[in-house]
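[1] need a structure here:
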Amino acid sequence: MLRHIVFGIAASKNFWESRKEYIKIWWQPGQMRGFVWLDEPVNEPRSSASSLPIIKISANTSNFPYTHKHGSRSALRISRIVAETVRLNLADVRWFVMGDDDTVFIPDNLIRVLNKFDHRQPYYIGSQSESHLQNIIFSYAMAYGGGGFAISRPLAISLAQMQDRCIHRYPALYGSDDRIQACMAELGVPLTRHPGFHQFDVYGDLLGLLAAHPIAPLVTLHHLDLVEAIFPNSRSRAEAMNRLFNGPVRLDSAGVMQQSICYDVKRHWTVSVSWGFVVQVVRGVMSPREMEMPARTFLNWYRRADYKAYAFNTRPVARNPCQKPFLYYLSSSSFTNSSGMTVTRYSRYMEQRHPICRWKLPDPAVLVNEVVVFKRPDPSIWDRAPRRNCCRVISSSKAGNKKAMTLEVGVCRDGEIAGAR
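    Below is the predicted model of the structure:
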């Protein structure tokens, strides 16, 4: 339940005006408890403050040593947010959840993840960086703070009791999250990894990562200022995120970004649905093993196109020019009471350019301008063993000049596989 969670959001006065718009996207006034911890006071209008967590000013940390040559002393105050929140002595708290001001949470999915764990036990839950080098430099055992992490109440209390002494022992560390992990190591508590927390230590287009999301609930997205808007025809990054929340997250938060793979056998097309985000249509048959691997539409944290730079497998966008995917981004979403199904529509991204293809296969750009996906909401999907939903091509039809492909996404039937027939 949301009432059992208290959020601690790290923020700074310099970025507050722009980044508070990200918090407004996911924050639910009156239902959530939490605090934005700033380095300096800000003048927040009353009308805006009502849609945000309570603003607090972090305690002075000038008495703590900090010797890293390339870092910032702000890491000290940010590392103490959990402890400062514990000391507020709020009632009925089971989890302390940390994030940055440019971190967006999917609250329902956060609850789904935390409900899997006993809050009475010491848990430290989060995820690592996408960058192999970042993990080597800082630690594979560390929850990256911007990607968000959760600490159970008893562990948070233990951390608050010893953290100031612990911080004095690690003046040479760079950030706040590695200081948290150093203290966790002293407490003997390892990181419990969950792939739904996303640090996004990348640059460029998140398409490849989100279109092949792990089979796990999407919990957070971070570094939204550093990557392109998830919907390329959006006015801003915040507007793009609002489109996701006001439609798919509201209709079926458990299924957001979940990938399904199927085939239009007659046309020899591979179809990949990242529900609520994008549909990709590829000429030819590509195996599920390849399609579930993120395509390198992004650069790594050090701005190099190096496939060895990631802490997971990736693939090129297209091995053959003819296999460059045709992209259909979410344009609308609704729920039909009579059928109990969500209806999401995806429009072809017209600005996308494709190389000349000499394969004698139908051209998706000529035949399909819109993809319509029917899906029944499945809030209990993560109560079962993890399995990708199945996708079925219902029809490819022409209605006047509007060419549409219709798909159905849902729980796999007995014996159903995502394989070309």
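[2] Every contact and neighbour count from this point should use C-alpha atoms.
    Fine.
[3] how about the longest helix anywhere in the chain: buried residues?
    Using DSSP state H, we find that the single longest helix of the chain is helix 153-168. By 16 or more other CA atoms under 10 Å, the buried positions in helix 153-168 come out as 153-160, 163-164, 166-167.
[4] and of the residues you listed, the nearest to residue 14?
    residue 167 (25.3 Å; CA to CA).
[5] Residue 366: which element?
    helix 364-367 (DSSP states H and E).
[6] what's the following helix or strand after that helix?
    Next element after helix 364-367 (DSSP H and E): strand 370-375.
[7] tell me what that following strand is packed against?
    If you count contacts as 3 or more CA pairs under 8 Å, 6 or more residues apart in numbering; DSSP states H and E, strand 370-375 packs onto strand 341-348, strand 402-410.
[8] Now do the last one: everything it contacts.
    What it means is strand 402-410. Strand 402-410 has contacts (CA atoms under 8 Å, 6 or more residues apart in numbering) with 260, 367-376, 389-398.
[9] List buried members of these by neighbour count.
    Among the contacts of strand 402-410, those buried by neighbour count (16+ other CA under 10 Å) are 260, 368-376, 389-393, 396.
[10] now, which of the residues you listed sits nearest residue 415?
    Of those, the one sitting nearest to residue 415 (CA to CA) turns out to be residue 390, at 11.1 Å.
[11] so is the closest residue in space to that closest one that isn't next to it in sequence in a helix, a strand, or just coil?
    Distance criterion CA to CA, 6 or more residues apart in numbering; nearest residue to residue 390, sequence neighbours excluded, is residue 412 at 5.0 Å. Following DSSP: H, G, I helix; E, B strand; the rest coil, residue 412 is assigned to coil.
[12] Neighbours of residue 412, how many?
    15 (other CA atoms under 10 Å).
[13] any idea how far residue 54 is from it?
    According to CA to CA, to the nearest Å, residue 412 stands 44 Å off from residue 54.
[14] returning to what we had before: need the winner for burial among the helices and strands packed on strand 370-375.
    Among these, the stretch with the highest mean neighbour count (mean count of other CA atoms under 10 Å) is strand 341-348, at a mean of 21.
[15] this one as well, want them side by side:
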Amino acid sequence: MGSVKTWPHRRGYIESWWRPNKTRGYLYLDKPPTPNILPWPQTSPPYRIVDNLSELFRYTKPRIELMPRMVHGILEVFREEHENMRWLVMGDDDSIFFVDNIADVLAGYDHTKYYYLGWHSESVVPNLWFSFDQAFGGGGIVLSFPLARALVRDMDGCLLRYAGSSSADLITMTCIADIGVNLTPHKGMHQVDLRGDFSGYLSAHPKAPLMTFHHFDAMDPIFPSKDRFESTRHLMKAADADQSRLLQQTICYHRRGNWSISVSWGYSAHVYENILPRSYLQVPIETFRPSAKGPKPPFFMFNTRPRSSDPCEAPHVFFFESIYRSISDDGFITNYVRATPRGLPACSATGNHSADHISKIQVFSPAKKRLQMDRSECCDIVGLADSKADIKFRECGIDEIIA
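    Sure thing, here's the model as predicted:
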């Protein structure tokens, strides 16, 4: 769902993931496109104009006119193209979809059953405002074909029943609840009701395939020295190679130097001058703030750890620079370069083994997709010379402990 007003600015987000002649879908606009955005680009989804619902609401006026029009878009997509449809996926014009992961995740569900997939807001207050049981639409809503069909058949009645609602996502959830279906949550779908520096969350992403991001306009660019659109394209370089590992956290140790290295594949790497267990490193550093804040904690729907100036707790931070196919074996090589100097002394408690001299981390990962997410990967530090650390991913041993 989008609008003529926001389209010129948000076009870059959609075109970063849309695959012409491969992806099936439409961009629904609030009104016909103006001459300044025509002719319509072939690199974008074909557009449609959302239906005028004035006749439906002749006697019952909606609280906010736009909200039922957005929900009605489900019917309009279904009407446009439902032959051989298995799943209907919805989002906003500033949503970013990771299509390969979406297809792989949905392949694990029976599309002939009734499914409503999504995830809640990351901040507590928006869930209080609306519902803890709804999918937030910017992060994506996924409906199986039977559920979409049932919702379409009841669309007019549904919109009239909940005309007083102030949220399209809440209307969708309540209408689906009346069919007898509840949310199937998925941690890879992100509303991103967070503001500021998102890197702490992205560096410790939940152990689930990344499916969507929303609100890229509302947070800082995710890569240093790049704007939001450049950051999106840069992340997609890794996504185009291997979405199954994208943002998945892998941890290994340099025992002699008492270092822990945490890699968020395709995004960042952190080096800690201390041996820290996975149970600690999987908790995001609170580099961000909630989109809406209550009078007292909790503010987030997940655990966080504070930023630290303790040299035994503060990481050296590196960001994804490049990716290429390995010539020597079947895999990918990703490079991560230091963002800024850490500006702290070495950790004295673990022997003063400073990592200040490391400027680059090179990661070797298999080309084969990881479709099983029951356990994270493990890794080994296979080289440490001058200013570079070499890391190789592998499956964890049966009894291996990441600590």
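[16] TM-score them against each other, please.
    Once superposed, the chains reach a TM-score of 0.93 (TM-score structural alignment, normalised by the length of the second structure), with 396 aligned residues with a CA RMSD of 1.9 Å.
[17] With distance to residue 17 of the first structure added, can I get the helices and strands packed on strand 370-375 of the first structure in a markdown table?
    Shown next, in a markdown table, are these (distance: least, CA to CA, whole Å):
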| stretch | distance to residue 17 of the first structure |
| --- | --- |
| strand 341-348 | 32 |
| strand 402-410 | 40 |
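[18] do you know which of those strands lies nearest residue 180 of the first structure?
    strand 402-410 (40.2 Å).
[19] Which of the buried ones among the contacts of strand 402-410 of the first structure sits closest to residue 352 of the first structure?
    For those, the residue nearest residue 352 of the first structure by CA to CA is residue 369; the value is 12.8 Å.
[20] Spit out the contact partners of the nearest residue to residue 7 of the first structure once chain neighbours are set aside.
    Counting by CA to CA, 6+ apart, the nearest residue to residue 7 of the first structure once its immediate chain neighbours are dropped is residue 34, at 4.2 Å. Residues in contact with residue 34 of the first structure (CA under 8 Å, 6+ apart) are 6-9, 53-54.
[21] which one in the first structure is aligned with residue 220 of the second structure?
    Aligned counterpart of residue 220 of the second structure in the first structure: residue 228 (TM-score structural alignment).
[22] what's stretch 341-355 of the first structure in contact with?
    Against stretch 341-355 of the first structure from outside (CA under 8 Å, 6+ apart): 251, 276, 278-279, 321-322, 324, 326-336, 365, 368-377.
[23] quick check, distance from it to the centre of its chain.
    Between the centre of stretch 341-355 of the first structure and the centre of its chain there are 21 Å (CA atoms, centre = their mean, to the nearest Å).
[24] Report the separation between the two terminal residues of that stretch.
    37 Å.
[25] Kindly report the same for stretch 292-312 of the second structure.
    End-to-end for stretch 292-312 of the second structure, by CA to CA: 32 Å.
[26] What lies in contact with that stretch?
    Stretch 292-312 of the second structure is contacted from outside by 121-126, 193, 272-274, 283-287, 290, 314, 344-350, using CA under 8 Å, 6+ apart.
[27] Just the buried ones out of those residues, please.
    Buried among those (16+ other CA under 10 Å): 121-126, 193, 272-274, 283-287, 290, 314, 346-347.
[28] Filter those residues down to the ones in strands?
    272, 290 (DSSP state E).
[29] All the helices of the second structure, residue numbers only.
    Using DSSP H, helices in the second structure cover 7-17, 66-80, 99-106, 124-129, 145-153, 155-161, 168-179, 199-202, 228-241, 278-281.
[30] May I see those helices organised as a markdown table, with distance to residue 390 of the second structure added?
    Formatted as a markdown table, those follow (distance: least, CA to CA, whole Å):
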| stretch | distance to residue 390 of the second structure |
| --- | --- |
| helix 7-17 | 30 |
| helix 66-80 | 48 |
| helix 99-106 | 27 |
| helix 124-129 | 40 |
| helix 145-153 | 46 |
| helix 155-161 | 56 |
| helix 168-179 | 45 |
| helix 199-202 | 22 |
| helix 228-241 | 18 |
| helix 278-281 | 20 |
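[31] Any idea which of those helices gets closest to residue 210 of the second structure?
    Of all those, helix 99-106 sits nearest to residue 210 of the second structure, with 6.7 Å by CA to CA.
[32] what span of the first structure lines up against the closest one?
    The alignment of helix 99-106 of the second structure onto the first structure (TM-score structural alignment) spans residues 107-114.
[33] and the matching stretch, how far from the second structure on average?
    With mean CA distance after the TM-score superposition for the first structure, stretch 107-114 of the first structure departs from the second structure by a mean of 0.5 Å once superposed.
[34] now residue 212 of the first structure: how far from residue 259 of the first structure?
    Relative to residue 259 of the first structure, residue 212 of the first structure is positioned 6 Å away (CA to CA).
[35] residues shared between the contacts of those two?
    274, 292.
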